[in-house]
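Engineer: the following comprises the amino acid sequence and a computationally predicted model.
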Amino acid sequence: MNVALLVARRYFFSKKKRNIINIISIIAMIGVGVGTMALIVVLSVFNGLEDLIKSLYGKFDPEIKITALQGKSFEANADLLNRIRQTPGVALITEVIEDNALLRYNDRQMVVKIKGVSDNFFQQNQIDSVIVDGDHRLKRDGKQYALIGRGVQYQLSIRPENPFSPLQFLYPKAGKKTIINPENAFRQIGIQAGGVFAIERQYDDQYVFVPLAFAQELLGYENKRTSIEVKTHNPANIDKVQAALQRTLGAGFQVLNSEQQHVSLLRAVKVEKLFVFVTFTFVLLIASINIFFSLSMLVLDKQKDIAILASMGADPGTIRRIFLTEGAIVAFTGAFVGLAVGGAICWIQQTYGLVSMGMTTSVVEAYPVLMRPMDFLLTAAAIILITLLVSIRPARKAAAISVRDHL
């Protein structure tokens, strides 16, 4: 029989008197429960935001992106492209030319990112699923079209497929130093807007997709490319394909997976989540101070009981375990309720989306929530550590009580 657990349960569930010690224990239990619930909910919201970011960028970004380690472009000759295609696991490659250009539409203008892509670009991603107006195809009936972001459309008041008002792109000509007419310093080409996409504001407000040949002509890149986008046969093997491509291409290229393409943003989310975890852990520690007070008062109240147990043969270790167990019962009861309620709140939000983002332009209607077992495990570990910290001193004081002085 576990004497420490038996006595601790007796102290905790005793109904003979409800004094200040019981009240403090209940307050401690409620504090731990509320703190645990809040921690689980907040961590799950951060998980949801991280997952949302990945899913949004997944519609735009390739599984693997190859860029030059130095400079913004590289020579994409047939040998290089063949080496990439023949790498095990590579299913598809898309050539990309991306640069800034000036876009004019009627009497308005703005600087945009023009992204010229080869014909198989839409086999790489899901942009065709986020078209809000027009058609996503960049070539139709032998004619070239541009696909513009919704933010670009709003800023320039662009009407897709309007044959009377094409988009005019301007890009500086290389090597022009002394020019009397500023207009001659730019290469200018027109193209009709064929469709509008809406992914995320960062992209919607600046990106315009055009056929690769159009970008080559406008930007004068010829055989140079700013990146090669790669689709794999099996997404589960992306890391292996990435490593194989890096070995094939050598040190002059960067081979980035989807997370590495946005490493700063995702790292910022993870750092914020870490700070939130640390902050709420301190909140739990403060809430658990009530456990320290209740145990300290319980030791004073039960001095005679402790002396009797000691006289009956209970060693100091057993006395310590009684009060450590008492603190654990208070903390773990609150923590269990907090974990259960926090998990239930997250499940309700995931299933029914009760809490709205409150923005009509938001990409999701409700706050994204994603529960992860590791968050529950880390929270439980933090509570165990905190319980030990606040319980060990009262337990030592109890074990040090003199039998002679209290009998």
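Structural biologist: Yep, it's here. The model shown is predicted, which means the values in this text are computed figures rather than measured ones.

Engineer: hey, let's count contacts and neighbours off CA atoms from now on
Structural biologist: Fine.

Engineer: what segments of the stretch 201-350 of the chain are strands?
Structural biologist: Secondary structure of the stretch 201-350 of the chain, counting by DSSP state E, counting those that start in this stretch: strands at 207-211, 224-225, 227-232, 253-257.

Engineer: can you pull out the helices in the stretch 201-350 of the chain?
Structural biologist: Ranges of helices in the stretch 201-350 of the chain, per DSSP state H, counting those that start in this stretch, are 201-204, 212-219, 238-249, 263-301, 303-311, 316-352.

Engineer: quick one: which of the ones you listed is nearest residue 360?
Structural biologist: Of all the helices of the stretch 201-350 of the chain, the one in closest proximity to residue 360, counting by CA to CA, is helix 201-204 (13.3 Å).

Engineer: what residues sit buried inside that closest one?
Structural biologist: Neighbour-count burial for helix 201-204, counted by 16 or more other CA atoms under 10 Å, picks out 203-204.

Engineer: which SS class is residue 171?
Structural biologist: Under DSSP: H, G, I helix; E, B strand; the rest coil, residue 171 falls in the strand class.

Engineer: what about it, neighbour count?
Structural biologist: By the measure other CA atoms under 10 Å, the count of residues near residue 171 is 18.

Engineer: list the contacts for it?
Structural biologist: With contact set as CA atoms under 8 Å, 6 or more residues apart in numbering, residue 171 has these partners: 101-102, 186-188, 218-219.

Engineer: would you turn these into TSV with neighbour count, secondary structure and distance to residue 406?
Structural biologist: Below are the contacts of residue 171 laid out as TSV (neighbours: other CA atoms under 10 Å; DSSP: H, G, I helix; E, B strand; the rest coil; distance: CA to CA, whole Å):
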residue	neighbour count	secondary structure	distance to residue 406
101	19	strand	88
102	17	strand	89
186	17	strand	97
187	16	strand	98
188	18	strand	98
218	23	helix	94
219	25	helix	92
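
Engineer: in a markdown table: the strands of the stretch 201-350 of the chain, plus mean neighbour count and distance to residue 247.
Structural biologist: A markdown table is the format used below for the strands of the stretch 201-350 of the chain (neighbours: other CA atoms under 10 Å; distance: least, CA to CA, whole Å):
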| stretch | mean neighbour count | distance to residue 247 |
| --- | --- | --- |
| strand 207-211 | 24 | 30 |
| strand 224-225 | 20 | 20 |
| strand 227-232 | 22 | 15 |
| strand 253-257 | 21 | 10 |
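
Engineer: take the one below as the second:
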Amino acid sequence: MIFPKGINLKGTSKDSEISIIPDNMLIGSLDDLKLGSNIILGEALAYDLNVGPGDSVKLVNISESNPLLGVPRIISFKVSGIFSVGSEIDQSYALIDNNLFKSFIKPENGENIEIRVENVLTARETGRDLIKSLENEGYIRLSSWDQLYGGLFRAVQLEKIMVSLLMSLILLVAIISLLISINNLIKTNEKEIAILRTMGYSRNQIQRIFLQLIFTVGVIGIALGNLLGYLFASNITEFLLFLSRVFDISMLDVYYLDYFPSIVKFNQILMINLVTFVLLMLFGLIPARKAANTNPINIINHS
């Protein structure tokens, strides 16, 4: 059967140091490209074409059509390897030997050169500096990763902001819920507070008791939150895959990923803990002062 599909064809060599594909080969290696008209396909692309190692595929270069007959240039390749980098690259990219690529895509049509930078966030600025240094070499067009895949990156950044806002609201609700619980505790123990006041406890001592209670509950909650959060962040891919199996939904396909990368930044954790603790103690002063200002005479008379 024929499965036509547009692809991104790249010429590469086994000596390339900028590609991550050699480290993500499922079948075969880049060395196989030197053996002849071999081609390496992304895992999803091979699945869409229903081909595997040893099968033949035909590449059609429409831009190289015969000017007299109007027949596009067609070359047959044998699938020699499959790679998977866990992104949309698996769905559309194919690799052939660089020399064969130049004969298939004539150099006069232009040549693509990929450059790997240490800091991906400065890729565009690095490219501009490079173009300035090569401005006398002819026409050069720059395409950085954020231009090619910037939409996905910006969507992830927006979701990160929304998640941060949502977590801030959840944190605020949790603090308010804790304070409501402390306030209810004060109401149900007004008699005990009144007895302590009649026994000679000062308002500062009563306030200190409830602040210590808030401090203890807050520290335990923060510690448990850190532990559970670290375990969740470190195993988020397994957690999402578990939810996918339980609810029969695919949660990673929207990003063309088969794993969810995560980085635990301890400086951010420390900052969140500090802000949480400060807010907890500041809001905790309200019920603590209320308990300290309890009038023991009124409580005893009403009881």
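Structural biologist: Here it is on my side, so go on. The structure presented is a predicted model; accordingly, all values stated were derived computationally and were not measured.

Engineer: circling back to that earlier point, for the contacts of residue 171 of the first structure, which one is nearest residue 140 of the first structure?
Structural biologist: residue 218 (19.9 Å).

Engineer: if I look at that closest one, how far off is residue 98 of the first structure?
Structural biologist: Residue 218 of the first structure sits 11 Å away from residue 98 of the first structure, going by CA to CA, to the nearest Å.

Engineer: and if you look at residue 34 of the first structure?
Structural biologist: 50 Å.

Engineer: between those two, which has more neighbouring residues?
Structural biologist: With neighbours defined as other CA under 10 Å, residue 34 of the first structure and residue 98 compare such that residue 98 has more, 24 against 21.

Engineer: just to revisit the earlier point, dump the helices of the stretch 201-350 of the first structure into CSV; add distance to residue 39 of the first structure as well.
Structural biologist: Below are the helices of the stretch 201-350 of the first structure laid out as CSV (distance: least, CA to CA, whole Å):
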stretch, distance to residue 39 of the first structure
helix 201-204, 30
helix 212-219, 49
helix 238-249, 33
helix 263-301, 6
helix 303-311, 37
helix 316-352, 8
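
Engineer: out of these, which comes closest to residue 5 of the first structure?
Structural biologist: helix 316-352 (6.3 Å).

Engineer: centre of the chain versus that closest one, how much separation?
Structural biologist: 27 Å (CA atoms, centre = their mean, to the nearest Å).

Engineer: okay, the angle between that helix and helix 263-301?
Structural biologist: If you take axes from the mean of the first three to the mean of the last three CA atoms, to 10 degrees, helix 316-352 of the first structure sits at 140 degrees to helix 263-301.

Engineer: tell me which residues of helix 316-352 of the first structure come out buried.
Structural biologist: Neighbour-count burial for helix 316-352 of the first structure flags 316, 318-332, 334-343, 345-347, 349-350 (criterion: 16+ other CA under 10 Å).

Engineer: next one: stretch 108-121 of the first structure
Structural biologist: 109, 112-118, 121.

Engineer: so which of those belong to strands?
Structural biologist: 109, 112-117 (DSSP state E).

Engineer: I'd like the residues you listed as CSV, with distance to residue 5 of the first structure appended.
Structural biologist: Shown next, in CSV, are those (distance: CA to CA, whole Å):
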residue, distance to residue 5 of the first structure
109, 76
112, 69
113, 68
114, 70
115, 68
116, 71
117, 69
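
Engineer: make JSON lines out of the buried residues of stretch 108-121 of the first structure and add distance to residue 378 of the first structure.
Structural biologist: Listed next are these as JSON lines, based on distance: CA to CA, whole Å:
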{"residue": "109", "distance to residue 378 of the first structure": "52"}
{"residue": "112", "distance to residue 378 of the first structure": "45"}
{"residue": "113", "distance to residue 378 of the first structure": "43"}
{"residue": "114", "distance to residue 378 of the first structure": "45"}
{"residue": "115", "distance to residue 378 of the first structure": "43"}
{"residue": "116", "distance to residue 378 of the first structure": "46"}
{"residue": "117", "distance to residue 378 of the first structure": "45"}
{"residue": "118", "distance to residue 378 of the first structure": "47"}
{"residue": "121", "distance to residue 378 of the first structure": "42"}
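
Engineer: which among those residues gets closest to residue 168 of the first structure?
Structural biologist: Looking across those and measuring by CA to CA, the closest to residue 168 of the first structure is residue 109, at 9.1 Å.

Engineer: which residue in the second structure aligns with the closest one?
Structural biologist: Residue pairing (TM-score structural alignment): residue 109 of the first structure is matched to residue 3 of the second structure.

Engineer: residues contacting that match?
Structural biologist: Contact analysis of residue 3 of the second structure by CA under 8 Å, 6+ apart lists 48-50.

Engineer: for those, which ones persist in the first structure?
Structural biologist: For the contacts of residue 3 of the second structure, the contacts that are reproduced in the first structure, applying both residues aligned by TM-score structural alignment, their matches' CA atoms under 8 Å, are residue 49.

Engineer: now the contacts of residue 3 of the second structure as CSV including neighbour count and secondary structure?
Structural biologist: Formatted as CSV, these follow (neighbours: other CA atoms under 10 Å; DSSP: H, G, I helix; E, B strand; the rest coil):
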residue, neighbour count, secondary structure
48, 14, helix
49, 15, helix
50, 12, coil
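
Engineer: from the contacts of residue 3 of the second structure, which is closest to residue 265 of the second structure?
Structural biologist: Out of the contacts of residue 3 of the second structure, the member with the shortest distance to residue 265 of the second structure (by CA to CA) is residue 48, at 38.6 Å.

Engineer: what is the aligned counterpart of that closest one in the first structure?
Structural biologist: Checking TM-score structural alignment: residue 48 of the second structure goes with residue 155.

Engineer: cool, and residue 222 of the second structure?
Structural biologist: By TM-score structural alignment, residue 222 of the second structure lines up with residue 335.

Engineer: check residue 276 of the second structure too.
Structural biologist: Residue 276 of the second structure maps onto residue 383 in the first structure, by TM-score structural alignment.

Engineer: how about the strands of the stretch 201-350 of the first structure in CSV, adding distance to residue 311 of the first structure?
Structural biologist: Below are those laid out as CSV (distance: least, CA to CA, whole Å):
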stretch, distance to residue 311 of the first structure
strand 207-211, 81
strand 224-225, 86
strand 227-232, 73
strand 253-257, 68
